[in-house]
Each structure stands twice: as structure tokens, then as C-alpha cells.
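Enquirer: Based on what follows, work out the 3D shape:
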Amino acid sequence: MRAELVREWTGLRREVQRRIDGLVGAGREIGVQVAAYLDGRPIVSAVSGLADEATGAPVTPDTPFPSYSIGKGLTSTVVHVLAERGVLGYDLRIADVWPEYARHGKQDTTLRHVLTHAAGVPQMPPYATAADLLDWDEMCRAVAGSAPLWEPGTRHGLHEWTYGWLIGEVVRRTAHKPIAWVLAEEVARPLRADRELFFGVPPEQVNRVARLKDRNWSAMLHTLSEHLENFDTVAPPGVRPDATLANRRDVLRADIPAIATVSARAVARMYAALMGEVDGVRLISAERLKLITTTRTDGPDWAVGGDLPKTLGYVAQPGCDRIGWSGDGGGLSGCYPDVGLAVAVTKNYLSAGDGDPLEDIAATIHAAVAER
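Expert: Below is the predicted model of the structure:
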């Protein structure tokens, strides 16, 4: 069966490899990973270019890349694994396990509100710095002490940074373990991805991490700040998701579960295990998969202004059938439940505009599967 699978998708793998080699050869990318799983089995695993220009280290399938919002998909997956085991429920009131969170009328906020980015606390302290991101207790106090910007459940808006501490602290108080531990032991290790899925990267693994580089993403962040009324509220100047912040060793080593450090192979494997078995491992039931991939919000997102529809923990990507998370400035991840396909792309050039060839590659993979 595996040999037949290899033969069936040889043409697709060659096409993906040709395209990412072309992007690297043309200087549009430095290093790229692309991975896809169909019905729990790998059909694409392609890499090209360098993980680190300074050292000349090549990208390999297990190279972890700092990946910003792709990490939110890992955070959400931890919640669903714990829900599957009865450790917590989506209608859990946050204040019931985190009493300090009840301040300023937040006592009825539920985990469901958080998963759909409807909790009303997307704001960061305006003068937040990278050092603040490293202090778990400080950030949890800041989130708990925030007054909601809207009544929970009445609108939705990207909780760019606060999503991680909201979910992470609930996990810590219900599972009695840090969310990084739960990810490692309940998701990464069963999937044999414990060297490729991280919140805080262990010290002995940091030198394996790819280095990001700005192409024009910093300029885009500045443009977003100028034109989106609420952008600086969720991503103040001191903690904008850029290459400089992602490359900091102290940030890489910290548990900041709105972001993560991952390989494309491991993320695709995780999404595949949400939909079905991957080498005997299935993370959630078919019933829960349907529940968590149903779109729950509508209307414009408060933070980004445009459409960003949410399911329970993921984004229903506008313009395609993928459920998952894309990274700020590059990279994407998610699944197409109707066809059993999981796809992930990581890269180290952070960029915006000029088309999105990696999104096109994901669309090519999806089309090949849908048309077979």
C-alpha cells in the first residue's frame, strides 16, 4: 500500500519540489519546507534552501522554524485533546478555574469565547516589550486584570498574543501541567514529533532552529499600524511579530503559546491526526472533529478589519476550504476535512504582497487530491 501511495503522488511531489527550488533559486525564499498528509499518510515532504544563511545549514525535514500564529493551532489542539479526555469542556467558565479572571465583569467568559477570539481581551499593555512576553505570571496578571473591550461573545477579534496565555493558564489550572508539557507529552511524543513541535524550545535544541529574515514584513507591519485602527492595541510596537523578535534566543526558549517553533512535517502530521489515524495515533474523535471545524463567527474581525471567520480554535481560511492557521509574514498550516488532507508550509523569509506562491502550492496540492 505504501509503495502504491508513493507511485501515485510522484508527479505531485516533483512539482512541489520544482516550485520551491525555483523560489529559492530566484532569491524569493531562503529556505522552505512543504509537507502534506492524505488520510494519515505522507504524500509530500519537500525542502529547499538554507535554514541559516550565516552558517550555511541546509533545511532538512525536521528543521524547526519559528512560526508565529501557526502556534495557535497547536494551542487549540491541546485544548481539544484535553476535552476529548474529559479534563475540560468548552463551556467551562474561565473564572471557575482562574478566579482572578473574574475582574471587570469577565466572570461569565467561557473557554468557547476564547477559542473563537470572542473573549474581548485582545489588548496588550501598550508599552509591552519582549521581556514582558517571557514572564508568564506577569502576562497572566495583565490579561486577568484587563477590562473587556466588548461583552464576551458579542463580536470577535484576533487575540494575537493574549490567546496563548488565556488558553495556557486554563490548561495549567485544569491539567495541572504547563501547556508546553501537555503539547510535548500528549501531542508531539505520540506523533513522534517531539523534536519538531515546541512552544519553548529546549536549550539543547535551539541551535537547530532556522533563522528568520525580514524581506518586507516589517514595512507591512508599519502599514497595518497606520491603517488598522485597532492593530496597535493587539500588537504594540514593542512586540510586533517580526523576524527580530522571533530570532531572540530567550523568546525561542520561552512558553508563549500564541506562537510556536515547528517543522512543516510535524504540523501537517498533527492536523492529519485530528482527522484520522497517523501510524495508529488519532488525537480526537470524528464527532469532535466536526464540532471544532464548524465556523462559529461571522462579520469583520475587530482587530484586522476584514473577514477572518473562526471555528473552535482555528481560522476558516477565506477563499479556500482549509481550517487552520497561517503564520505572520509567511507559512501556513491546516486541514481540508472533506478530503482528509493536511498541509503545512514553513519558511524563513518574512514577506507580504507580490502574490503568495506558497499559498498557490497548497492550492495545487489540494486540487490534486480533490481531482483524483
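
Enquirer: Please make it C-alpha for all contacts and neighbour counts, starting now.
Expert: Fine.

Enquirer: what about Gly319, how many residues close to it?
Expert: When neighbours are defined as other Cα atoms under 10 Å, Gly319 has 6 of them.

Enquirer: who are the neighbours in contact with it?
Expert: Residues touching Gly319, when contacts are defined by Cα atoms under 8 Å, 6 or more residues apart in numbering, are absent altogether.

Enquirer: Equivalent analysis for Thr60, please.
Expert: Gln33, Val47, Ser48.

Enquirer: Using a markdown table, lay out these together with neighbour count and distance to Ala254.
Expert: Below are these laid out as a markdown table (neighbours: other Cα atoms under 10 Å; distance: Cα to Cα, whole Å):
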| residue | neighbour count | distance to Ala254 |
| --- | --- | --- |
| Gln33 | 29 | 24 |
| Val47 | 25 | 27 |
| Ser48 | 25 | 28 |
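
Enquirer: out of the residues you listed, who's nearest Ala219?
Expert: When the contacts of Thr60 are compared for distance to Ala219 (Cα to Cα), Gln33 comes out closest, at 24.6 Å.

Enquirer: The closest one belongs to a strand, doesn't it?
Expert: Yes. The assignment for Gln33 by DSSP: H, G, I helix; E, B strand; the rest coil puts it in a strand.

Enquirer: Now the second one, please; I'll put the structures next to each other:
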Amino acid sequence: MEIQGVVADGFEPVREAFVRNFEVLGDRGAAVAVYRDGRKVVDLWGGARDADAAGAPAAGLPAAGAPAPWTAGTAQIVRSATKGVAAAVPLLLHQRGLLDLDAPVGSYWPEFKAGGKERILVRDVLAHRAGVPALDRGLTPAQAADGVSGPRAVAAQRPFWEPGTEHGYHAQTYSWLLSELVLRATGRTLGGILSEELAEPLGLEFWIGLPEAEAHRVGRVAAVEAPQRAGALRTRPRRNVSEAYADPASLTRRAFAAIDPLPDENDPAYRAAELPASAGIGTARALARFYAATIGVVEDGARIFTPATTALAGRELSAGADRVLVVHTRFGPGYMLHGPASPLLSPASFGHPGRGGSLAFADPEAGIGFGYVTNALAASVTADPRAQALVRALRSAL
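Expert: Predicted coordinates for the structure are as follows:
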């Protein structure tokens, strides 16, 4: 496997782990990037741009000649790793005094008060405590993307538990909760704010709502059965998640199936939709740079958060048994925190995994911004073996 890119002295273990992901753990096309103290120290990519063109015999796909290679500019959908980038928008608004995390959501969005949700606070939404992780009736992919049906459905939905008392991962409904809240508070879309005030000033190749002009850069994703290390993803909690997802009546299945049928992630219409829970598209380099800018100043002097907002991003708001993921999870305001369900670099880390493999996070104590994206979507929900191998290698390098 030919790997492109560079690593700074001392970060060679990350390159070795990245190579091994292709050789042993089934990666087809992927990239990893790391910033330390605002400076890029890892920027690697390799494999095929399109997962279904890589022709991995172990996955039962036919070889299709020489597939288009993953290049320095290749971008991919990162699923729920989108949530961590999207969360920067409400936190930035809070930093500017435009959004009060302790205010009821209904003070910005009056229709949301329906069904006993009048006491839900903005911080409850960000920390997956709002109690509406699923819908009584799922939306079609077209409805999910139209910008109206999703917010209307979640506003009318009765909570599945008393809001604020427990937490459960809002896998899909987070899109409509967050996007409508930002729209009501500012009159602007979340994707538009991200593009104009974060991505463009920072030079980030990341979009929530992919512009048509960038569509040529995006590779195709595909589900794969990646080889696993002994014991990987075979702990009892992981089996419980799988069992819950297999049960159509479970809250786990209903949360992930709030869009029904599940959308085709290679569909240009889905990629163009502003769905901040699941449809962000970008490069590993953009994710690493984004998280580096949440904790400090990056190379050209740019920064996203003040120190106070950085501290807020890593502050635990939810912890314990997750009503949806059926494991112990920890959340700050929009960010998954280091813990058994999603091991990051250290207890100080905050970020977000994407179901199937992608991972991005910041670690303010180590000065790290990390991003990994892949087009080979495995069965992992949080602790993907490939992403974890890279995190362990980074830890050893540090």
C-alpha cells in the first residue's frame, strides 16, 4: 500500500498504524491528520477514493481494475463526526451572547413547547437530554432534507423520558433540533454560518450542505466487513448495542431509523442536504485543523473559541447509561467526551466519532487536534478498531 503525505519527526508510529489499517484492518481509502500546538504534524492519505471500486475480495466485491486513488483533496462523508463540527456553531453564538444555553428552547422556537417539552433547555439539546431521540413516524430521506418536515416532526414529538432527567443519543433528530434552533436564534442556517464564519476564514475543507462545485472531490462510501483484531468489538456492551439495534421496537433502532428508509449516502441530494447530525463532508486535514482551532491558535493565527468556551466544550453535562446506545456515554455541549464507549486521547479530550469509522477530537492538555476519515464503513458505532489504532499510536508518539 502506497501512503502519501508527511509526518513530523516523532510521529512515525501514526504512519505505521495507518499502514497497518490497510494491511490488517480492512481500510480501502482513508486519511488521517494531526495538529499539535497549532502546527500540522501528520497529514497522510492512501487507498482508493471510492470504497466500492477498491475491489477487496474479502468483502465479496469484484476487482475493477485500477480505481481512482485517494488524493490530498479527497473528501468523504463523516456521518456523526459531523455533530462535533456542527456544535461549534451554537457554542460560537453563545460566546457572542446570541444564544443562551440555559434558556428554554421554546423561547427561540415556540412550536417546540408542544407535548410537554416547554422546560427543555438549549444545553439539554446539546447534551442529548431532550428526550426526543426518535419519532413516532420516521421521515423519508426527502422529508429529512427539506428543512421543514424534520423540525416540524420533532417539535410535535412527545418525549420518550422526562427531559433533563436522563440522556440518550439523538442520532438523527439532532439534525433538526440543532438546525432549527440556530435558524430561530439567528435567521441563518447552521451550514451557512459554518461556511462563512468558520470554514472560509480557517481554510477548512468541510461542508454541511455540499456545494455542487465541490461534489467531484467526494468519494463513494460502502459498508464493509472489516477484519478484526482478537476481541475487537466483541465485548458484552457492544453485543447489547447490536441486539438493541436488531430489535425494530427498541429505542436504539427507532433513533437511527428516524429517517426511513436509511438514505443513500452516495446520493448527491443527500450530500447537499444540511443535516448537522450525519451528512457533513470533509477531509481529515479539515477536521484536525478545526479541532486545533477550538483549543488554541493554528498556524496562521486563527482561533475559534475563547479559553472559556474551550473549557465549556469539554465540560460533562451527561454521563451514565445511554438510553439509545445502551452503554455508558459522556457528553459535553455537543461533544462526546472520553470514556469507555468512545476512548479518545485522554480524559481531557472532546470530539465525536462517526458510525462506521470516522473520528475527530481535540485534547487541550496535549494541544492536539485529530481527524480520521474513511470510505470503508464498518459495523462499529463508536470505538472503531482503525480509529483506535491511530489514537493509540498518537498516544505513544506523545
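
Enquirer: which of the contacts of Thr60 of structure 1 does structure 2 keep?
Expert: Among the contacts of Thr60 of structure 1, the ones whose aligned partners also stay in contact in structure 2 (both residues aligned by TM-score structural alignment, their matches' Cα atoms under 8 Å) are Val47, Ser48.

Enquirer: okay, the contacts of Thr60 of structure 1 in CSV with distance to Val278 of structure 1 next?
Expert: Written out in CSV, the entries for those read as follows (distance: Cα to Cα, whole Å):
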residue, distance to Val278 of structure 1
Gln33, 20
Val47, 21
Ser48, 25
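
Enquirer: Go through the contacts of Thr60 of structure 1 and name the one nearest Gln123 of structure 1.
Expert: Within the contacts of Thr60 of structure 1, distances to Gln123 of structure 1 taken as Cα to Cα reach their minimum at Gln33, with 32.6 Å.

Enquirer: residue contacts, the closest one?
Expert: 45-48, 59-61, 263-265, 345-347.

Enquirer: any idea how far the nearest residue to Asp43 of structure 2 once chain neighbours are set aside is from Ala199 of structure 2?
Expert: With Cα to Cα, 6 or more residues apart in numbering as the measure, Ala33 is the residue that lies nearest to Asp43 of structure 2, at 4.4 Å, once sequence neighbours are left out. Distance, Ala33 of structure 2 to Ala199 of structure 2, by Cα to Cα, to the nearest Å: 17 Å.

Enquirer: Mind checking which of these two has more residues around it?
Expert: Neighbour comparison, Ala33 of structure 2 and Ala199: the larger count goes to Ala33, with 27 against 18 (by other Cα under 10 Å).

Enquirer: Show me what that one lines up with in structure 1.
Expert: Ala33 of structure 2 maps onto Ala35 in structure 1, with residues paired by TM-score structural alignment.

Enquirer: give the contact list for that match.
Expert: Contact analysis of Ala35 of structure 1 by Cα under 8 Å, 6+ apart lists Pro42, Ile43, Val44, Ser45, Ala46, Ala264, Arg265, Ala268, Val343, Ala344, Val345.

Enquirer: Which ones among those residues lie within strands?
Expert: Counting by DSSP state E, the part of those found in strands is Pro42, Ile43, Val44, Ser45, Ala46, Val343, Ala344, Val345.

Enquirer: out of those, which one sits closest to Gly331 of structure 1?
Expert: Val345 (5.0 Å).

Enquirer: ends of stretch 111-120 of structure 1, how far apart?
Expert: As for stretch 111-120 of structure 1, its first-to-last residue distance stands at 12 Å under the measure Cα to Cα.
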